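Q: Here's a sequence, model it:
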Amino acid sequence: MRAGLTALLLAAILTIAMPGTAEPTARILSFGDLRGWADDDHGEALDVFLNTCPDLADSEWQSLCALAQSQTNARAFFELFFRPVLIGGEATALFTGYFEPELDGSRQRTARFRYPLYRLPPEVDGLWFTRAEIEERGLLEGRGLEIAWVDDPVDVFFLQIQGSGRINLAEGGYLRVGYGGRNGHEYRSVGQEMVRRGIYQPHQVSAQVIRSWVDRNPIEGADLLRHNPSYVFFREVQIRNTEDGPLGAMNRSITAHRTIAVDPDFTPLGAPVWIEKGGEDPIRRLMIAQDTGSAIRGAQRADIFYGSGDAAGRQAGRIRDPGRMVVLLPIELAHRLVPDV
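A: Have a look, this model is predicted:
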């Protein structure tokens, strides 16, 4: 983790202060304020925390990570050494879902597998060409940047949104790809663009609906996808245990239903985060912030990792729910952040 975490969090909180109101932008809660806290499996959350806490550089986190190695009562550990901090005032959180796609592909271009996954070009450093410019001008073609080829351009688009995936190779075996960089442009939602164009109403839009519409309307669909100027590049990743999840932003495998992607300007990577998600499938659970995403911005914004494959994708694609997220911070850090408590 980056040095000077307290200063970074404080600066981020100041940017969301609301002039003219007494509403605090960061507030320490009690564990009794967390709805459903007592019913969670805190031991499961602790195991996931332990997967990435050794990589946290700040001294407060290092000390707690060392203590966590020998804990037998996970709930007591979190309650003794952390404080729940609500960042962002009473703004309603937005929860979405993501997953690790499984695609069919090949190391070689064939008649079926002709849509490439590219690694980062060496000259890309900061703002580069948009998605439309890259595709329409063929800026990546013939440069030997291809990692693999897949059979559906929509799969490439959604793989870029998810950030990682597993490619089942026609030659046998598989490879995993992870986030390798981006062109510097901010993500724009194609779902929102479909609503703006009058194609669907907001409640009708999902990943499956977008995919189906683009498949039925290939020309208009290509134009729709290019509404998002962000373009993500990949790298091939090696994961020792094939049953482990993909690598997250901390370069460690992430865990279905316990990992969330967050905005690291507000939520420290590696921190436990209590979520209270509404919707048809409510969730009250202690998650670990182990990933990021180009569309995940703000203090009350999180993407829930649902696992790998089509079933996880269908589940993740339905999620767009309100709620609340509360970051668990080491006691000293929490009181430095909210000094008047």
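Q: all contacts plus neighbour counts: C-alpha atoms, from now on.
A: Noted.
Q: Helices of the stretch 1-150 of the chain, residue ranges please.
A: For the stretch 1-150 of the chain, helices defined by DSSP state H, counting those that start in this stretch occupy the ranges 5-15, 42-52, 59-68, 74-81, 131-136.
Q: for the third one, which positions count as buried?
A: Meaning helix 59-68. Under the neighbour-count criterion of 16 or more other CA atoms under 10 Å, helix 59-68 has 61, 64-65, 68 buried.
Q: and if you look at the shortest one?
A: The neighbour-count criterion (16+ other CA under 10 Å) identifies 131-132, 134 as the buried residues of helix 131-136.
Q: Could you check how far the closest residue to residue 183 other than its chain neighbours is from residue 188?
A: Using CA to CA, 6 or more residues apart in numbering and skipping the chain neighbours, the partner closest in space to residue 183 is residue 128 (5.0 Å). Residue 128 sits 16 Å away from residue 188, going by CA to CA, to the nearest Å.
Q: tell me which of the buried residues of helix 59-68 is nearest to residue 14?
A: Taking CA to CA as the measure, residue 14 lies nearest residue 61 of the buried residues of helix 59-68, at 23.0 Å.
Q: Quick check: that closest one touching residue 331?
A: No - using CA atoms under 8 Å, residue 61 is not in contact with residue 331; the gap is 10.4 Å.
Q: Also this sequence, please, to line up against the first:
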Amino acid sequence: MNIPYKQWCRSLSLALPLATLLAGCNGGNNEKPHTHAVATYANASWDALPAVSDNDLLAGFASWRSACERLKADANWAPTCSAAAGVTQTPQAIRGFLQEHLDVYGLRSANGTPNGLITGYYEPVYPGSLVKTSEHNIPVYGVPEDLIVVALDSVYPELKGKRLRGRIEGRTLKPYDVAGVINAQGVKAPVLAWLTDPMDLQFLQIQGSGRIQLEGGRQLRIGYADQNGHPYRPIGRWLVEQGELKKEDVTMGSIDAWAKAHPTRIPELLASNPSYVFFSTRPDSNEGPRGSLNVPLTAGYSVAVDRKVVPLGSLLWLSTTTPDGSALVRPVAAQDTGGAITGEVRADLFWGTGDAAGKLAGDMKQQGQIWMLWPKGVALPQVPQVADAQ
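A: Below is the predicted model:
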């Protein structure tokens, strides 16, 4: 597959985009925030939302409602979720429910524009084994025994969500090993499986979850468990800096081709990214992988978002295009997060499992607009300056 490398920013990884926004669709919404305030949310009417098909409405609502069991303890969403349990699965009933219980807010970037970047991700499948062999010799590690994680907000509440990772040496917490050291020397951690290609492991870490195809037909599902505490640095950037690839030519395919042509330099390539992801096994099922909200993702209707802007569990209205230029307008559920997914108007659409989904995800680099549907009478998250639509 010739997949743009920046699109391999799995939502659970710490990948950073390599490209800027492309010219794209206009969702048909003309509301503008007042210029006297930089608003994250702009009040909008239901009439401002672009039309969606009945099938997309049903699927998007079902995806959002699937997380209500997780949201029952969330004061913002619990009453709405409780009411949603009794809604019949008909377009008319769903539209009536949404308009009765939710208000519409257009997301805005810092400079006031409604347009942002919509990318894609997926769940890859790689060949592997539960035992080490001459062919299967690349370990997929679980969480190391000596990895220490400190939740900084336990001492400093203003650092909510921030964690410090390392290992204890004597009485001192030292940074954990970087990826190059782990790749070369190993780590004190359980081995969940063995892969055949070090590049498969790198791409699996970037995506943050995936399946390992075992002999006999079984697939082992794994997902992000933790990380070594070092920042992610795209290996594609290193290839550009080395003069091996041009920035515009950096794709998963071109990186993989370079690695196959330069096998002795693969350790050097991988060491350029200090970040290392550890995994845990997940139950075998036909469900999608679980995102940050710990509910199965729905192909085409779950997105990763910047949780500083959009709280997990929120229902969004997405207007963008597919890679071939076709309109893509539908409600989607905010059920995942990722280091690459930052900004007021930003979403990463989950496309599903396998190569076909990977092709769609890899080519997805579109401009789009997002509206957040928020419970009536509930204060907006972070309470930014809110502008009235004109």
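Q: what's around the residue nearest to residue 183 of the first structure, how many residues?
A: 16 (other CA atoms under 10 Å).
Q: again, but for residue 264 of the first structure
A: The tally of other residues near residue 264 of the first structure (other CA under 10 Å) stands at 22.
Q: Also the one 3 residues further on?
A: Counted with other CA under 10 Å, residues neighbouring residue 267 of the first structure total 25.
Q: How about residue 315 of the second structure?
A: When neighbours are counted by other CA under 10 Å, residue 315 of the second structure comes out with 27.
Q: And residue 185 of the second structure, by the same measure?
A: 10.
Q: so how far is the first residue of stretch 337-346 of the second structure from its last?
A: One end of stretch 337-346 of the second structure sits 11 Å from the other (CA to CA).
Q: Remind me which helix or strand the aligned residue in the second structure for residue 243 of the first structure belongs to.
A: With TM-score structural alignment as the criterion, residue 243 of the first structure lines up with residue 286 in the second structure. Counting by DSSP states H and E, no helix or strand carries residue 286 of the second structure.
Q: Then residue 260 of the first structure?
A: strand 259-261.
Q: whereabouts in the second structure does the helix or strand just after that strand align?
A: Note on strand 259-261 of the first structure: by DSSP H and E, the next helix or strand toward the C-terminus is strand 272-277. Aligning strand 272-277 of the first structure against the second structure (TM-score structural alignment) gives residues 315-320.
Q: Once aligned, what mean separation remains between the matching stretch and the first structure?
A: Mean deviation of stretch 315-320 of the second structure relative to the first structure after superposition (mean CA distance after the TM-score superposition for the first structure): 1.7 Å.
Q: For that stretch, list every residue counted as buried.
A: 315-320.
Q: same thing with stretch 43-61 of the first structure?
A: Quick answer for stretch 43-61 of the first structure (16+ other CA under 10 Å): 45-46, 48-53, 55-56, 61.
Q: do the same with stretch 242-260 of the first structure
A: Within stretch 242-260 of the first structure, the residues scored as buried using 16+ other CA under 10 Å are 245-250, 252-260.
Q: Out of those residues, flag the one nearest to residue 94 of the first structure.
A: Using CA to CA, residue 260 comes nearest to residue 94 of the first structure of these, at 12.3 Å.
Q: counterpart of the closest one in the second structure?
A: Looking across to the second structure (by TM-score structural alignment), residue 260 of the first structure lines up with residue 303.
Q: For its match, which residues are in contact?
A: 332-336, 347-350 (CA atoms under 8 Å, 6 or more residues apart in numbering).
Q: Once you drop chain neighbours, what's closest to it?
A: Leaving aside its chain neighbours, residue 303 of the second structure sits nearest to residue 349 (4.5 Å; criterion: CA to CA, 6+ apart).
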